[in-house]
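K.L.:
give the three-dimensional model of this entry:
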Amino acid sequence: MDTLSNLADGFAIALTWQNLLLAFLGCFLGTIMGALPGLGPSNGVAILIPLAFTLGLGATPALILLTSVYYGAMYGGRISSILLNIPGDEPAMMTCLDGYPMAQQGRAGEALSLSGIASFVGAFFATWGLIFLAPQLVKIALLFGPAEYFALFALAFATLGGVSSTNQAKSAFAAALGIGLAMIGVDTQTGVPRFTFGEVHLYDGIDFLVAIVGLFALSEVFIFLENRHGEAEGAGKKVEIGRLTPSWKVLKDCTPTMLRTSGLGFIAGVLPGAGASLGSFISYSMEKKLVDKEGTFGKGDPRGVAAPEAGNNAAAGGALVPMLALGVPGSGTTAVLLAVLLALNITPGPLLFTQNPDVVWGLIAALFIANFMLLAMNIPMVGMFTRVLMVPPRILMPIVAMVSFVGIYGISGSSFDLLVMVGFGVMGWVLRKLDVPLVPIILGTLLGNAMENNLRRAVTIDNGNWWTLVDTPLAAGLWIVAIVGFILPLIFGKMVKSKMRRQGDEEGSLRD
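P.N.:
As a prediction, this is how the structure comes out:
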């Protein structure tokens, strides 16, 4: 009953005009950003961080805006997948397999509405999962000491590259780079400046919001400038939307699929590092084995649209569980949201539910509201969102750059931070060209100091004994999971990736 009364308090916070307006704005902007090929939820949230801080929003309103953008971008990713066969981001890749053939058959509106309904079902069940699972995780987290926290952070670094990474060595390099960036500034224990090279502005360390906006938003501007994405503009004009709502028969056929894949996706989201990409892949693969008796998957089967969409949206909700309960992000976007919490002087983890219950429950209530808003918005406004795909990059990218520069200057008032942001933008562009994942860098920058402090504390408490890091069953268990989580993708990661590609190629050739 405590949980439900806390949720009722959360709705009292979320149902103010300001918060409802922010949730609507977040859903609308998130859907647009998700629809634009290449932007995706991580970039969408990163681009709007400066806006949230420039508006001077408090903790709860800022998080409501940014998590609504997160959910909106997860919805929006399917628009370019279905209409152009270009995934808005990695989790939307599996939606291309049946969504694009449906669009070619003149059923684009039906595919878009069905994917919106499946996204709603996945996110709705995931939000209930978050409500009941996160407080239970908090009880376990209260058993954690410095050694356990150090092992938990190591687990996050070991798994966040995960299956979504093309190369574990590149993920490890990115994590090491992030931890190195976290070391910049004055050492909290000795007061000695580290890696500042005599630059006074670096004594406080690198502001992770500057790093995030540079790595995600500005690097996206550089990528667009380089590639121009010209072909996406013309393709958007040729698509026929057709009828907007799926028939009752299609909905009835897809309901069991949506329910099954919501559960699968949620589990994939809760596991650190698995995330929405794995959620959508497992959901599609399982449904294909389970219900594809006539071999219709890949040729425009509505269930092939419902499965990955319910799976990846459930995973998006699931990824919030370890972020709120343990302070360890379950996905790239939750790593960005973690940075926002830290910038607002709120420490995610077990004490968050007791020290800032208004923030947690207001946020959870806002997720429900945002979900219903997205469902109501996405079906009637499908035609308008498809026109977003025709916005030329020469208009879009200067807006992204302007929001980044004005927002960061508004937060810090420092021209030095703008130079640092440009530096991170160039670094993000180079790393993306080399196929090095950016999320472990952000994770390293965010958790590096906490990881170092817990390591020092654990070893100091036990008089310099390094075995203290594996002394307790909980710490040893976390280390085992971290090692297995790092090694498994080496064995299965390439297999899963090649299977995803092979599935796409096979079904593409079947369509041709």
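K.L.:
use CA for all of it now, contacts and neighbours both
P.N.:
Fine.
K.L.:
how about the contacts made by the residue nearest the centre of the chain?
P.N.:
With the centre of the chain defined as its mean C-alpha position, the nearest residue by Cα atoms, centre = their mean is residue 333, 2.7 Å away. The contact partners of residue 333, by Cα atoms under 8 Å, 6 or more residues apart in numbering, come to 41, 42, 45, 70.
K.L.:
one more to line up against the first:
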Amino acid sequence: MEFLSLITPLFLALVVGGTFVGIIFGAIPGMTATMAVAVCLPLTYSLGLENGLALLLGLYVGGISGGLVPAVLLGIPGTPSSITTTFDGYPMAQRGEGEKALRIGITSSFIGGIISLFALYFFAPTLADFAIEFSYVEKFLIILFALTVMAALSKDMLMGIFSGFLGIFIALIGTYDISDGGNGKLRLIPPGTEYWLDSGFSLLPVLIGMFGLAAILDEAELGVPKGQSKEDVKIGSGSTFSFSVFKGQAVNLIRSSGIGTFVGILPGVGGSAASILAYSNAKTFSKTPENFGKGEPAGLIASESGNNGLTGGALVPLLSLGIPGDSTTALLIGAFTLQGIQMGPLFIGNNPDTWNAMIFAMLIANVAMFTMMYVAIRYFALVVTIPKHVLFPIILMMCVIGAYTINYGIMFDVWTLLIFGLFGWVAVKLRLEVAPFIIGFILGPSAEIYFVKSIESFGDLTIFFTKSWIAVILWVLIIGSLIASVYMSKRQRKLEARLL
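P.N.:
Reported below is the predicted structural model:
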């Protein structure tokens, strides 16, 4: 119980404050939980590991939950994970039940978050203990499986694969270190850039650029609207909220939370897939599916419990395997990098106090989210009226300062921020998949090291197929994910052809 010494007033204040700021980010359309974590990531350097994680986990939970505010009141998802919340939340608001819809969503978010937290607490250590036995071969195949899963669940399988390997390719820029099995020489560096790219692109400026600056550029292209008027966000008083609305919804809550947790465990899938799968399952098993999309509380419950179930699930592969579950947890790797800590199977065993502090921070963040939003939802609803032309210059300044100071004042990191901010903005237009790119960028160097070390240790490519029964199972999963992706792609094309 030594971790209790880490639970200081500052720790609690950072969790609650991070949750509050995350709710605000999530409640403003275009400003996501990922963006909140990216912007605040540099602050964690001076806070220390546990306090820094307290802030970031609060931002994560608050940001995912805050997206329901504009989804219900304006029909605009505040975050990608709130897409299906608009289906039934907005119709409820239109008929004067906005406050009721918000409270249903808040309660569902809390339950989904708690269920996923239990899954994280019990499943991650078990998976980590199992993964400790992995050799370089199994570790390489785990990363390969993560990349194929991302491709399978991308909008376009080939584009997802291309994006992932593009991220790996860019991550290999720099010195090919002898300790990694290389020759100590520079590689993939354009002439004249050797001085700046000796160590490749720094992870944190890349992350801040892709998720912070790119989002600002995307919104600026749309003209940066002044914001909604207060008349647009009236939450109504036509029907009061009662917990009796959850009567008969226990199965829906547990199933949707479980779906969200499972989707979170799959690398690079994201909250939108979690909420869509939870919503579609709720509609499939409902006795009145015709009511979905017309203001059905069961649809709202499924969406919000599903997307908040993602929060704990996405941390499972991160803390047990060192593989981020989504783009936001990819940013958490930056916090560990700042503190010089390597993620992977040994993390939980070597850092039990930090592990317990993270679980406690997630619990407090969920309780704080529920309390703040349930009590003060009328005030949080007004957040959508804040003009973006006021917010974006402040956020841009924080991005630049964070990128510059992250490595003790290197100006090239600011250029890295600009380069990858522009790239992230253009990537969406080229239909590149940002999540596979980022996770490929993070996992690329490790994949290379594991591959080279496997060859050095065993001297034969066949070892990747015959090393152990675990390797065989991983190959089955890799091939299965590719076959499933081809099947889903063909099915989607047929469905689109019918609609046309």
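K.L.:
after superposition, what's the TM-score, could you say?
P.N.:
Scored by TM-score structural alignment, normalised by the length of structure 2, the superposition of the two chains gives a TM-score of 0.93; 489 aligned residues with a Cα RMSD of 2.2 Å.
K.L.:
before we move on, the earlier item: counterpart of the residue nearest to the centre of structure 1 in structure 2?
P.N.:
Using TM-score structural alignment, the equivalent of residue 333 of structure 1 in structure 2 is residue 328.
K.L.:
how about residue 39 of structure 1?
P.N.:
In structure 2, residue 39 of structure 1 lines up with residue 31, judged by TM-score structural alignment.
K.L.:
what's the nearest residue to its match if we skip its chain neighbours?
P.N.:
Nearest-residue entry for residue 31 of structure 2: residue 25, 5.2 Å, with adjacent residues in sequence omitted and distances by Cα to Cα, 6 or more residues apart in numbering.
K.L.:
same check on residue 507 of structure 1?
P.N.:
residue 298 (5.1 Å).
K.L.:
the counterpart of the one you found in structure 2 in helix, strand or coil?
P.N.:
Residue correspondence to structure 2 (TM-score structural alignment): residue 298 of structure 1 is matched to residue 293. Classification of residue 293 of structure 2 using DSSP: H, G, I helix; E, B strand; the rest coil returns coil.
K.L.:
residue 293 of structure 2 against residue 87, yeah?
P.N.:
Yes - counting by Cα atoms under 8 Å, residue 293 of structure 2 touches residue 87, with 4.9 Å between them.
K.L.:
related to what we said a few turns ago, what count of nearby residues applies to the residue nearest to residue 31 of structure 2?
P.N.:
29 (other Cα atoms under 10 Å).
K.L.:
same check on residue 107 of structure 2?
P.N.:
Neighbours of residue 107 of structure 2 (other Cα under 10 Å): 21.
K.L.:
can you tell me what it aligns to in structure 1?
P.N.:
By TM-score structural alignment, residue 107 of structure 2 lines up with residue 117.
K.L.:
element containing its match?
P.N.:
helix 108-141 (DSSP states H and E).
K.L.:
where does the helix or strand just after that helix end up in structure 2?
P.N.:
For helix 108-141 of structure 1, the following helix or strand on the C-terminal side (DSSP H and E) is helix 146-160. With TM-score structural alignment applied, helix 146-160 of structure 1 matches the range 136-150 in structure 2.
K.L.:
mean shift of the matching stretch relative to structure 1?
P.N.:
Here stretch 136-150 of structure 2, set against structure 1 after superposition, deviates by a mean of 0.9 Å using mean Cα distance after the TM-score superposition for structure 1.
K.L.:
then stretch 9-22 of structure 2?
P.N.:
Mean deviation of stretch 9-22 of structure 2 relative to structure 1 after superposition (mean Cα distance after the TM-score superposition for structure 1): 0.8 Å.
K.L.:
what stretch of structure 1 does that stretch fall on?
P.N.:
Across structure 1, the stretch matching stretch 9-22 of structure 2 (TM-score structural alignment) is residues 17-30.
K.L.:
the matching stretch: which residues count as buried?
P.N.:
Within stretch 17-30 of structure 1, the residues scored as buried using 16 or more other Cα atoms under 10 Å are 19, 20, 22, 23, 24, 25, 26, 27, 28, 29, 30.
K.L.:
and that stretch, how far out from the chain's middle?
P.N.:
From the chain centre to the centre of stretch 17-30 of structure 1 is a distance of 18 Å (Cα atoms, centre = their mean, to the nearest Å).
K.L.:
contacts for that stretch?
P.N.:
Here stretch 17-30 of structure 1 makes contact (Cα under 8 Å, 6+ apart) with 14, 41, 44-45, 61, 64-74, 76, 366, 369-370, 373-374.
K.L.:
stretch 447-461 of structure 1 too?
P.N.:
Outside stretch 447-461 of structure 1, the residues that touch it by Cα under 8 Å, 6+ apart are 145-147, 149-150, 153, 178-180, 182-183, 465-466, 468-469.
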